[in-house]
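In: Please find the sequence and the predicted model below.
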Amino acid sequence: MGGRLVNAPRQFLNLIDGQARPAASGEWIDSIDPATGQVWAQVPAGGAADIDDAVAAARRAFRTWRRTPAMQRAALLRALAAAFAEWSQSLAEIETRDNGRILTETTAGDLPAVVQMLHYWAGAADKIHGETVDIGPASINYVQREPIGVIGMIVPWNAPLAIFVAKAGAALAAGNTIVVKPPESASCSILEAAALFEKAGFPPGVMNVVAGLGSVAGDALAGHPDVGKIAFTGSTATAGAITARTASAIKPLSFELGGKSANIVFADADLDLATVGVTTAAIYTGGAGQACIAGSRILVQRPVYEEMIERIGRAAAAIRLGDPMDRATQMGPIALEGQYGKVRSYLDIGLDEGAEMVLGGGSGAELFEPGSALGGGYFVQPTLFAGVRPDMRIYREEIFGPVACIVPFDDEEEAIGMANDSPYGLACGLWTNQLKRAHRVAAGVDVGAVWINTYRRIHWALPFGGMKQSGYGRDSGMESLRGYQHTKSVWVDLT
């Protein structure tokens, strides 16, 4: 926590009941540019008092928002999409500066997707239908879907704006109001975007944003008695803490958590395509491996195992690390100092466990010219371990950085077994030219998303989430909309 700095580079404010304001405490949190390691902005250090105010505002707004005609909610979501489109470049630059996600990905991927998500949810808002159930001539029964109330949202630092909108669009379309706690280390893009809700015409209190520490503001939000549901994306450990915090309140939760996803390459695959898929799309470029769906376990059929190591090595060596604001950069830094230290520690863990580091391992200042501003940034070179056993920590634990393991397998059955040998169950990549094999393996892996001859494809119309310790509930798609609704059964006696 940075205290009160007199000449902060830039200060972002919370949004509570339609008003931009600092934390009640007057305290601030430093936001670090991960490309340089320097403070570039500050966000409010919100606490329980701020959460109380935000929840109260959301609860008041819910009384009228839930009864706002669906077509009017849809119109507001479309207006919000237009506002995001107008301000997309500025928002993309703020997010890149805040968490190191490269500008080409925030501008060409995240913000266009955000706009389309909002149009999708606008289209869904007036298509929330109930049903009638035939239970005999003496009665009529109808089932209707109703909003839950105040939704508490806690989002992560790797892609905060896109994840926030994916959740918020569904919740608003369903008639809920929202209090969001953005990530303490990357709050700026969501705080900046909060003003767009007023610009689009949303009533005060429908959307509220309170930045702060997870252990303070996040804990207060999760435990607040007037919050009807918590929607969380982040670590499995934090999900456990939220579960414990909300246990006595008996409120619904949805969790999109971590992963240790397998990327399976069969010998019959198009190896050119597979090489791009297991490096560029899955683990190294864009987010520098900081994705829950990162394909960090590369499983390769033995006849092409050595060739794939060589191919991945050439592809990784060509990746350009650098300033994430530079459009020529292909991979940026780790988003925050603590995570940078964690990723680097796993490099040592892998070597100590007896794995072979076949490429990468460089980090920080050693990757750039002396005197470069990037020398203080949180960079880790694309790294690949071979000679990995299934009991090694680098094989089993989520690293959340540009570090992958490559392991050989012999046949389809072994590949499926290896893919499922994980406490996580989020995603799986599959590379093969055999159609029947593709469908067999897709059916056999215990994950929420499977990509065949592609990787990391996500769409706002499709449900996304995991199994096992990767969580439950879904973001995106109509299944997500239903997660923000109660179902009510109404009986009418005709006798």
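Out: Sure, I can see it. The structure presented is a predicted model; accordingly, all values stated were derived computationally and were not measured.

In: going forward, measure contacts and count neighbours with C-alpha atoms only.
Out: Fine.

In: Grab the nearest non-local neighbour of the most centrally placed residue in the chain.
Out: Ranked by distance to the mean C-alpha position of the chain (C-alpha atoms, centre = their mean), the top residue is residue 163 at 5.0 Å. Counting by C-alpha to C-alpha, 6 or more residues apart in numbering, residue 163 lies nearest to residue 155, which is 6.7 Å off, once chain neighbours are set aside.

In: Number of residues surrounding that neighbour?
Out: Neighbour count for residue 155, taken as other C-alpha atoms under 10 Å: 26.

In: repeat for residue 204
Out: Neighbourhood size, residue 204 [other C-alpha under 10 Å]: 18.

In: tell me the contacts of it?
Out: The contact partners of residue 204, taken as C-alpha atoms under 8 Å, 6 or more residues apart in numbering, are 16-19, 57, 61, 198.

In: Go again with 7 Å.
Out: Counting by C-alpha atoms under 7 Å, 6 or more residues apart in numbering, residue 204 touches 17-18.

In: what do you get for the one 5 residues further on?
Out: If you count contacts by C-alpha under 7 Å, 6+ apart, residue 209 has them with 14-16, 179-181, 191.

In: Return the closest of those residues with respect to residue 82.
Out: The closest of the contacts of residue 209 to residue 82 turns out to be residue 191 (C-alpha to C-alpha; 17.8 Å).

In: here's the one I want to compare it with:
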Amino acid sequence: MNFEQQIGALFVSEEQIPEEFRLEPIHQREYLSGGELIPWNGPVSEVYSPVYISTPEGLQRKLIGTYPIGTEKEANEALEAALAAYDNGRGEWPTMSVSDRIKCLQRFVQKMGEQRTLVVKLIMWEIGKSYADSAKEFDRTVEYINATIEELKDIDRQSSKFEMREGVVAQIRRSPLGVVLCMGPFNYPLNETFTTLIPAIIMGNTLLFKPPKHGTLVHYPLLKAFQESFPKGVVNTVYGRGANVTPGLMASGKINVLAFIGSSKVANDLKKRHPKINRLRAVLSLDAKNAAVVTRNADLALSVSEIITGTLSYNGQRCTALKIVFVERAIADQFLAQLSTAVAKLTIGLPWTKGVNITPVAEPNKPDYLKEVIADAQANGARVVNENGGATAQSFVFPAVVYPVNKDMKLYREEQFGPVIPVVPYDDVEEVIEYLIDSPHGQQVSIFSNDAKEVAGLIDPLVNQVSRVNINSQSQRGPDFFPFTGRKDSAEGTLSVHDALRSFSIRSLVATKMTDTNKKLINDIVRNHESNFLSTDYIL
């Protein structure tokens, strides 16, 4: 039995799946719009897991459920529901006090927690993520929501005071922007979606939420929690083919904020459809081709350890993954030997396999694409360095270390988003700097060196090319309190617990001249709690 047959044999029959990880198909026949879970009797999309099941007829992808294929009609109805709930800023939600909005979100977190087991299982089955990483995604999302609540409390405390300048007294707070269209990615269908969805809601906006193509069912168990936690029309779901339902929403001109995580091509197309782009705020996390730079002064054992995690965590299906590695030619052979040894030690298996590192890739066409870019590299002078690199069986792809990669290859330019590690030799570090200058991407870079002068010489030019420079560590999003953004085609706007709240709101102020009449007026409003905006209430 060859290696591809061996990894193909990892797929098991239904009876061999551990009881706690089995999943009965979930057939979603409702969607949330205008505060109601509306029945759906139209066409549906079948959801097949990247996990294959061994059957007497051979390996077959497991059907895990179905969900509605909505049309422009339902999308427009959801938009009207969001507009009605916002009511030009006069609705219950945008005018609600911050403390009451927080109570609604806390209620949602509690109800969300009740669905943990099912949501974690759906992440595993729908996108092939390991049980450990699926559980971590859920728990990290809950932590993010709680951190957002605490951060908003802190922002509101600072805003509860009045400022006096040049005879004018004012209170400055953050107010909502309007209707938000939120579209998250498949690789972190819960966490990354909620890093825009949650701050958008809590700041008083109303929401249209379109789940990702892969990872749609993940959100189904939470629809009732949304319905029961927020006023009607605050959260509305949009289902259907993105090309069919989103262009019309943008062309309506009624979307105030586009929160999108995906490709820059799609983001640009959506933005262009808005009739008044100057009125549209975009919060975007887009393409990335994060580079690692390994110099002769690096600790190779540490570098390999960080690069293995950075390139292959969740099969490299992360925007923050390291997707190209530059290594100084003098140490290239040594580095490649250690990297190949580390790859060989990785465990390939099904999402519930204990200690698994490599699981089935989520996108059905990904194995063929990865074969294509590896073949293109080989045709242009590269080779697969590690044993069994690129071996494929259905949705399993064993990681491939490809060397030497050059600018004639697709792997040099394209974001592979999978378990392939392109390694580029360099003689002068200026070659690396030029690559990053010319790259359309500008998210992160990782520098591996223990020479202070060398590291400093790279930091200064690279902080003006990417948004985060990591020293002797992989690229990553967290901690969530740090800014997460990018230059060039990699992002628009900044996300962090604090920055996201700012991204989905605008500073507004109430001001008046400090006359005795105006002082009495302001005091009366505050003392009698006549306004939710103009208030000195202090949230504990």
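Out: Perfect, thanks for sending it. As the structure is a computational prediction, the values presented were derived from the model and not from experiment.

In: List the TM-score for the superposed pair.
Out: The TM-score (TM-score structural alignment, normalised by the length of structure 1) is 0.88; 471 aligned residues with a C-alpha RMSD of 2.4 Å.

In: and the equivalent of residue 299 of structure 2 over in structure 1, what does it touch?
Out: Matched by TM-score structural alignment, residue 299 of structure 2 corresponds to residue 270 in structure 1. With contacts defined as C-alpha under 7 Å, 6+ apart, residue 270 of structure 1 has no neighbours.

In: Residue 79 of structure 2 too?
Out: For residue 79 of structure 2, the contact set (C-alpha under 7 Å, 6+ apart) comprises residue 208.

In: repeat for residue 31 of structure 2
Out: Contacts of residue 31 of structure 2 (C-alpha under 7 Å, 6+ apart): 37-39, 237.

In: Repeat that for residue 236 of structure 1.
Out: 257-258, 469.

In: out of those residues, who's nearest residue 441 of structure 1?
Out: residue 469 (20.9 Å).

In: give the contact list for the spatially closest residue to that closest one that is not a sequence neighbour.
Out: In this structure, residue 469 of structure 1 finds its nearest non-sequential neighbour in residue 424, 4.9 Å apart by C-alpha to C-alpha, 6+ apart. Each residue near residue 424 of structure 1 by C-alpha under 7 Å, 6+ apart is listed here: 259-260, 467-470.

In: Check residue 47 of structure 1 too.
Out: 212, 216-217.

In: Adding secondary structure, write those residues out as CSV.
Out: Conversion of the contacts of residue 47 of structure 1 to CSV gives the following (DSSP: H, G, I helix; E, B strand; the rest coil):
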residue, secondary structure
212, coil
216, helix
217, helix
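
In: top of those by neighbour count?
Out: With neighbours defined as other C-alpha under 10 Å, the most crowded of the contacts of residue 47 of structure 1 is residue 212; it has 29 neighbours.

In: Trace that one over to structure 2, please.
Out: In structure 2, residue 212 of structure 1 lands on residue 240 (TM-score structural alignment).

In: And residue 340 of structure 1, by the same measure?
Out: Match for residue 340 of structure 1 (TM-score structural alignment): residue 367.

In: Counting by contacts, list what the helix or strand that contains its match packs against.
Out: Assignment of secondary structure by DSSP states H and E places residue 367 of structure 2 within helix 366-379. The contact analysis (3 or more C-alpha pairs under 7 Å, 6 or more residues apart in numbering; DSSP states H and E) places helix 366-379 of structure 2 against helix 410-413.

In: With structure 1 overlaid, how far apart is the helix it packs on on average?
Out: Superposing on structure 1 and averaging over aligned pairs (mean C-alpha distance after the TM-score superposition for structure 1), helix 410-413 of structure 2 comes out at 1.1 Å.

In: Residue 124 of structure 2 matches what in structure 1?
Out: Residue correspondence to structure 1 (TM-score structural alignment): residue 124 of structure 2 is matched to residue 96.

In: now residue 346 of structure 2
Out: Checking with TM-score structural alignment, residue 346 of structure 2 has residue 319 as its match.

In: Confirm for me that its match is in contact with residue 328.
Out: No. Judged on C-alpha atoms under 7 Å, residue 319 of structure 1 makes no contact with residue 328 at a distance of 10.3 Å.

In: who has more neighbours, those two?
Out: Comparing residue 319 of structure 1 with residue 328 by other C-alpha under 10 Å, the one with more neighbours is residue 319, at 17 against 14.

In: out of everything not next to it in sequence, what's closest to the aligned partner of residue 396 of structure 1 in structure 2?
Out: Mapped onto structure 2 by TM-score structural alignment, residue 396 of structure 1 lines up with residue 413. Among residues not flanking residue 413 of structure 2 along the chain, residue 407 sits closest, at 7.3 Å (C-alpha to C-alpha, 6+ apart).

In: can I assume the one you found sits in a helix?
Out: No. Counting by three-state DSSP, residue 407 of structure 2 is not found in a helix; it is coil.

In: Kindly provide the distance from the match of residue 124 of structure 2 to residue 33 of structure 1.
Out: Distance, residue 96 of structure 1 to residue 33 of structure 1, by C-alpha to C-alpha, to the nearest Å: 9 Å.

In: Could you check which of these two is surrounded by more residues?
Out: residue 96 (27 against 23).

In: just to confirm, which helix or strand has that one in it?
Out: Going by DSSP H and E, residue 96 of structure 1 is part of helix 88-99.

In: other SSEs contacting that helix?
Out: Checking 3+ C-alpha pairs under 7 Å, 6+ apart, helix 88-99 of structure 1 ends up next to strand 28-33, helix 103-105, helix 188-200.

In: quick one: the helices in the stretch 1-150 of structure 2?
Out: For the stretch 1-150 of structure 2, applying DSSP state H, counting those that start in this stretch gives helices covering 3-8, 72-86, 92-95, 98-113, 116-127, 131-159.
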